[in-house]
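Novice: Structural data only, the sequence is not supplied:
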C-alpha cells in the first residue's frame, strides 16, 4: 500500500499541538525526531522529554488531497507553518526488509546468534535461533552483544540463572545452550514473555528449562548468576531486588548502560558486589560483579 509523508519542523512548545492536529486530520501515525543533534540519554521515570527542535512526520494514505490536508492543518494551529514537505514513502514489504538486514552474529569462541530463517554458518558451534518478534534483543545492539560475549566465556554447567528483563529471551537461551540447568525469565512486557517462550521452543529447549514471569509473579528464589540488560535508571532502582536474587558468591551481569552512567549504577550495588573492570563497546558498557555477602 503506498503512503505519503508530511514533514515539518517545530520547537518543543509547539510539538504537541501539531502532533494532535495531524492525528485529527487523518494521519495514521506521527513520528517525532531530533532536528538539531541534541542527545537525550535516558528519561527519568514518568518523563517524556523532547528536543528543543523537533522534526515531525505524519503518515497519510497516498490517495489524500495534500493541499486540503495542509490547509486543514494550518487552520487547527495558532502559529503559521512553513517548510511543509510531502514525500512518497516507498512501498515495501517492511517485514522482509527487516529480515534481510538481520544476519548471523558471532559472539565469541562458541556462541552464534542466527535468524530463525537462516542456516547457521557454523553448525558445530552453539547456535541461538532467534526471531525476536516485538521484543528487544537480537544481538545487534552493543549491550546485548556485550552480555552474549561474557556468557560465551563462562562455565555455566548445571548453574541456575535469572534473566531479568528477558526481552526476546536471547541471554537465557544462550545460557541454557551453554550448559546452564535452568533460567528464570522476568519481564514487565507480556509480549516479551511470549517471544521468550517461542524462542525457547524454537531452540528445542525443554518445556520447563526457561519459565517466564511478570515481576509480581516471579519466584523469589535466588540464582548463581543474574543477568539484567535494561537501562541505567531501572538498574539502579532495582538494586535491592537484583541483589537479593543473587546468591552469595554469585555473579551479576548488568548492561543497557552508557559509559557516563556506569559509576552511578556501580554505586547502587557497591556495598554487596566487587566489580570487574568495565567492558565497553561504542558508548555502552557491561558491568559484572561478584556478590561478597
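Specialist: Structure's in. What do you need? Computed from a prediction, not measured in an experiment: that's the story for all the values here.
Novice: contacts and neighbour counts: CA atoms only from here.
Specialist: Will do.
Novice: Just say helix, strand or coil for the closest residue to residue 288 other than its chain neighbours.
Specialist: Sequence neighbours aside, residue 253 is the residue nearest to residue 288 in space, at 4.5 Å (criterion: Cα to Cα, 6 or more residues apart in numbering). Under DSSP: H, G, I helix; E, B strand; the rest coil, residue 253 falls in the strand class.
Novice: quick one: residue 253 and residue 291 touch, right?
Specialist: No: between residue 253 and residue 291 there is no contact under Cα atoms under 8 Å: 11.1 Å.
Novice: If you count surrounding residues, which of those two has more?
Specialist: residue 291 (23 against 20; other Cα atoms under 10 Å).
Novice: Would you mind confirming that the more buried one makes contact with residue 246?
Specialist: Yes: using Cα under 8 Å, residue 291 and residue 246 qualify as a contacting pair, with a distance of 7.1 Å.
Novice: so what sits against both of the two?
Specialist: Listed as contacting both residue 291 and residue 246 by Cα atoms under 8 Å, 6 or more residues apart in numbering are residue 252.
Novice: re the thing from before, the residue nearest to residue 288 and residue 230: what is the separation?
Specialist: Separation of residue 253 from residue 230 (Cα to Cα, to the nearest Å): 11 Å.
Novice: second one coming, line it up with the first:
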C-alpha cells in the first residue's frame, strides 16, 4: 500500500491548530517543519529546562500530513482551514511508497566511530573492530547515542584521559553512554544520575547490555560524596545553577568535564564555576564546546 503526504505552508500562529484539525479529520500523522530549513532564514528551535519553546512552530511552518491514497485531499485541507477559521492555504501532494519501515529506520543508524577507538554499534550491526571499545546502544527514549557533538566531546575527553581505577559520576546520564564509556575505559566505581526516571531505566538497560556494573539513580539517591571525575553533558542554564553542587562532587585533584554548552556561552559558564574550579575550553565542535578543569588538591 502507498500513501500520500499533504504539504501545506502556514504561519506560526496557525501551525498547531491546523495540525490538530488535520488529525481530527483523519490524517494518519502530522509533522511540522521549518519551511526555511536549509536557508539563511532557518530558525533553530530548542530550549533548556524551564525555557522550552511554547510551540513547535516557526514563522513559516511546513505542515505535512500523511494520509491514505483514497482520501479527498483538497477537501481535507478545506475542512481543516474552516475548522481553524482561516483562508484555505495552497497545498501540494507527494507520494510515499510502502516499505519496510523497521528496516528503513534501522538503516539510518550505522556504527559510529568516536574518537580514535570507540565504536557505538546498534544491536542489528556487528562491530567493525571488535577489539576496540564497543558500545552496543540502540536509539531510544533517553538522549544520547553519541551522534551529538556534545556527547562526542565528552567521550573523546574520557578516551584521552582514561579514568583507570577512578571513581566517575555521569550527572544527567540520559542513556548512560558516558558512564558506560568510562567503565569500559577502566574506571572503578561509576555512578549515573538523572532527574528523569525513564532515563535511569534506559541507562540501566544499556549498562546490562554492555556488561557494565554501574549504579544509576535519581538525584536524591546519591550516596558518594566526591568523585575523581565528574562529567555533565546537560545545557548551560542548569549547569550554571548547579555550579556549587557539581563542583563539590569533584574530589581534590579531580577533573570536571562539562558540555551541552554553546561556544558563545562558554565565558558565562566558566564564570559560574570560577569560585570553585577554573575551567577552560577543551575542544569545540560545530558550535559546541567541552569545558574542563581540576579541583585544587
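Specialist: Structure received. None of the values given here were measured: they were computed from a predicted structure.
Novice: Report the separation between the residue nearest to residue 288 of the first structure and residue 160 of the first structure.
Specialist: As for residue 253 of the first structure, its distance to residue 160 of the first structure is 14 Å (criterion: Cα to Cα).
Novice: who touches both of the two?
Specialist: residue 225.
Novice: Which parts of the stretch 51-200 of the second structure are helices?
Specialist: In the stretch 51-200 of the second structure, the helices defined using DSSP state H, counting those that start in this stretch lie at 73-83, 101-107, 149-160, 177-184, 197-209.
Novice: which one is the residue nearest the centre of the first structure nearest to, not counting chain neighbours?
Specialist: Compute the mean C-alpha point of the first structure, and by Cα atoms, centre = their mean the closest residue is residue 136, 3.8 Å away. Nearest-residue entry for residue 136 of the first structure: residue 167, 5.0 Å, with adjacent residues in sequence omitted and distances by Cα to Cα, 6+ apart.
Novice: Share the number of residues neighbouring the equivalent of that neighbour over in the second structure, please.
Specialist: Alignment note (TM-score structural alignment): residue 167 of the first structure maps to residue 174 of the second structure. Residue 174 of the second structure is surrounded by 28 other residues when neighbours are defined as other Cα under 10 Å.
Novice: Please apply the same query to residue 47 of the first structure.
Specialist: Using other Cα under 10 Å as the criterion, residue 47 of the first structure is surrounded by 8 other residues.
Novice: wait, the residue nearest to residue 136 of the first structure sits on residue 197?
Specialist: No: with contact defined as Cα under 8 Å, residue 167 of the first structure and residue 197 do not form a contacting pair (10.4 Å).
Novice: and for stretch 234-242 of the first structure, what span of the second structure is it aligned with?
Specialist: Under the alignment (TM-score structural alignment), stretch 234-242 of the first structure falls on residues 238-246 in the second structure.
Novice: Next, the buried residues of the matching stretch.
Specialist: Across stretch 238-246 of the second structure, burial judged by 16 or more other Cα atoms under 10 Å covers 239-240, 243, 246.
Novice: how far does it stretch from start to finish?
Specialist: End to end - Cα to Cα - stretch 238-246 of the second structure spans 11 Å.
Novice: I'm done for today, thanks for sticking with me.
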